[in-house]
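Undergrad: just coords:
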């Protein structure tokens, strides 16, 4: 069944977004790709040459709510919110919510939540990260740019963002896989990127003061200092991702507490989080839950332009009770609770062991807001769900070909190796195609076959009922480097 194509007329897999880098005259000509604005002026010296994305709903969702006193409910991705997939737009990001978050970080009083930032335990954080400083302008940070490409949207309870800058050569992607409702994923989509961007201003401004000058190419001590500075910067980036997530969690749970009398369901709403930042040759990842980032790389010593074998490397951890390390951690953290895992789920409720939100498994008073069978019995030693993310930085090599990031709905049906093999085969034979959309199509084929349906029959089942057969699915494929067949794999529908 794998490799079969889906006709667009048979289902709703019709919309995805793409960003193509085809400068230097050797890319696909302008106008060659339907639905994607060709950017021939984009330089070819970045670390990625293309990204494509696609998504498919399985869950039925309600309209946006008034979480955060209406600030998030009224304008979260208003023109992008598509239950079938997500669209590509060109814009410069608004600073309205960034200004709110900036004042929160400086005054410890947020207009979004009126809650103070929660401290995050620092792990080998450099002293410059902790200094009091004035807020730099947007132009101070490598994450800022005069012109950026922004894409975002929704599929069921999944939310997705992609932001990239051609001039500063960075790419930010995030998938928020919501559950028990869409409020947590909406909150993340509306605040996390701008919180991260604000914090990067601080890091970049300070780190510039610590870059040593090099008077001689033979000055080994200077090179050593530069390596230390580079390592410190990478640690600072990871720390910023960590702190931004902690701030978002603190703000969200505070708002849940304020509104749970009117909406007690908010205490059970949560989201997995997967953030990927590509800057220079460094690929940073942060994750909570079971979304994945999978790197496709050629075996060492093989020529990628010939028959070298691709292997799949998972860059993120799977935070579920099926992961023996996570299960052991959970049991050890609750020695007085004989049943932290019930029927293969944390307290019988969640398969994931780390997640954003889901306050009723973290605070007793939030659990008490629930009635009857919804309330967790014997909540002996909360929190049972951790908000401590897994963080990783990978230095991209010439052997690295592409990265797949996706919500767990993709990996319910495809292994890491299958997904990598499908993408590689597809971009080799379809130079003008969309590998992310192709992966979603292959998932639909497998899900339909498993349920005994044709693919058309499965796609005709309305969202909500179709959740019996597959989860919401969001996929982004990033083609790395400038020498990885970019003329054949630099376009997306």
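TA: Happy to help now that I have it. Remember, predicted model here, so these are calculated numbers, not experimental data.
Undergrad: can we go C-alpha only for contacts and neighbour counts from here?
TA: Noted.
Undergrad: helices of this structure, start to end?
TA: Using DSSP state H, the helices of the chain run over 71-75, 96-107, 183-207, 220-259, 324-333, 364-367, 408-411, 416-429, 435-451, 455-460.
Undergrad: hmm, who's touching stretch 310-322?
TA: For stretch 310-322, contacts defined as CA atoms under 8 Å, 6 or more residues apart in numbering pick out 285-299, 326-327, 341, 344-346, 351-354, 390-392, 416-417, 420-421.
Undergrad: contact partners for residue 159?
TA: Neighbours of residue 159 in contact, by CA under 8 Å, 6+ apart: 152-153, 175-178, 185-186, 189.
Undergrad: comparison target below:
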């Protein structure tokens, strides 16, 4: 995940700890306790500019993990990093616990707040209209795992299984990509924009949303642990 410039290495070390194997582009922290067990984080710098964000948050109502992939700049991912979890906590408190409906409300409220910011900032910062974020959120509450995905970020669950008298870890994908490279998604996006027959275009060998506008749609998934 793209996270930091080299010049920001020291603040990142304060957050995540040591660099992995002396690699200046990778940071990690060892296992630490949270409300549902232990967690660890590893971060790898992939882009020149700081665009992506991530966070872990715990409360009596649950444990939340968020990864926000920035597109076209850091403004959207930083905004989500600051606003999404407070909305999750607010709606979960109001409704007596976490649920798929709470997550939907938190995502919608965050999106509405960001659109309001874009409208206010557009005259002096027109670039803000071209930024976006693919967001992936996981939450554990009352032994239920929730995953919310916007865009084509992925959540994978590692499970320990026994095979030939040996234990091994296998990956189970929990989220569904929402990308116009999938025909079903293209039709959905086109249906949402009936006045623009060219909202989805095929260019340079791939399907894309027209121009640089980021269109984010929401997929929610939950399962009993």
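TA: Nice, I can see it. Quantities reported herein were computed from a predicted structural model and do not represent experimental measurements.
Undergrad: out of the helices of structure 1, flag the one nearest residue 396 of structure 1.
TA: With CA to CA, the closest approach to residue 396 of structure 1 among those belongs to helix 220-259: 13.6 Å.
Undergrad: now that closest one: buried residues?
TA: Across helix 220-259 of structure 1, burial judged by 16 or more other CA atoms under 10 Å covers 222-223, 225-226, 229, 232-257, 259.
Undergrad: what's the angle between that helix and helix 183-207?
TA: 150 degrees (axes from the mean of the first three to the mean of the last three CA atoms, to 10 degrees).
Undergrad: which other helices and strands contact helix 220-259 of structure 1?
TA: When contacts are defined as 3 or more CA pairs under 8 Å, 6 or more residues apart in numbering; DSSP states H and E, helix 220-259 of structure 1 packs onto helix 183-207, strand 282-288, strand 356-357, strand 390-395.
Undergrad: ranking those by burial, who's on top?
TA: Among those, strand 356-357 has the highest mean neighbour count (mean count of other CA atoms under 10 Å), at a mean of 30.
Undergrad: list the contacts of that one.
TA: Contacts of strand 356-357 of structure 1 (CA under 8 Å, 6+ apart): 184, 249, 252-253, 267-273, 288, 387.
Undergrad: tabulate those residues (CSV), appending distance to residue 447 of structure 1.
TA: Shown next, in CSV, are the contacts of strand 356-357 of structure 1 (distance: CA to CA, whole Å):
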residue, distance to residue 447 of structure 1
184, 27
249, 34
252, 34
253, 35
267, 32
268, 28
269, 26
270, 25
271, 23
272, 22
273, 24
288, 26
387, 31
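Undergrad: nearest to residue 99 of structure 1, of those residues?
TA: Nearest to residue 99 of structure 1 among those, counting by CA to CA, is residue 252 at 17.5 Å.
Undergrad: doesn't residue 185 make contact with the closest one?
TA: No. Contact criterion CA atoms under 8 Å: residue 252 of structure 1 and residue 185 do not qualify, at 10.5 Å.
Undergrad: if we go to structure 2, which of the contacts of residue 159 of structure 1 are intact?
TA: Comparing the contacts of residue 159 of structure 1 with structure 2 on both residues aligned by TM-score structural alignment, their matches' CA atoms under 8 Å, the contacts found in both are 175-178, 185-186, 189.
Undergrad: for those, which one is nearest residue 429 of structure 1?
TA: Once CA to CA is applied, the member of those that ends up nearest residue 429 of structure 1 is residue 175, at 27.9 Å.
Undergrad: show me the contacts for the residue lying closest to residue 175 of structure 1 once chain neighbours are set aside.
TA: Excluding the flanking residues, the one nearest residue 175 of structure 1 by CA to CA, 6 or more residues apart in numbering is residue 160, at 4.5 Å. Counting by CA under 8 Å, 6+ apart, residue 160 of structure 1 touches 152-154, 173-176, 189, 474.
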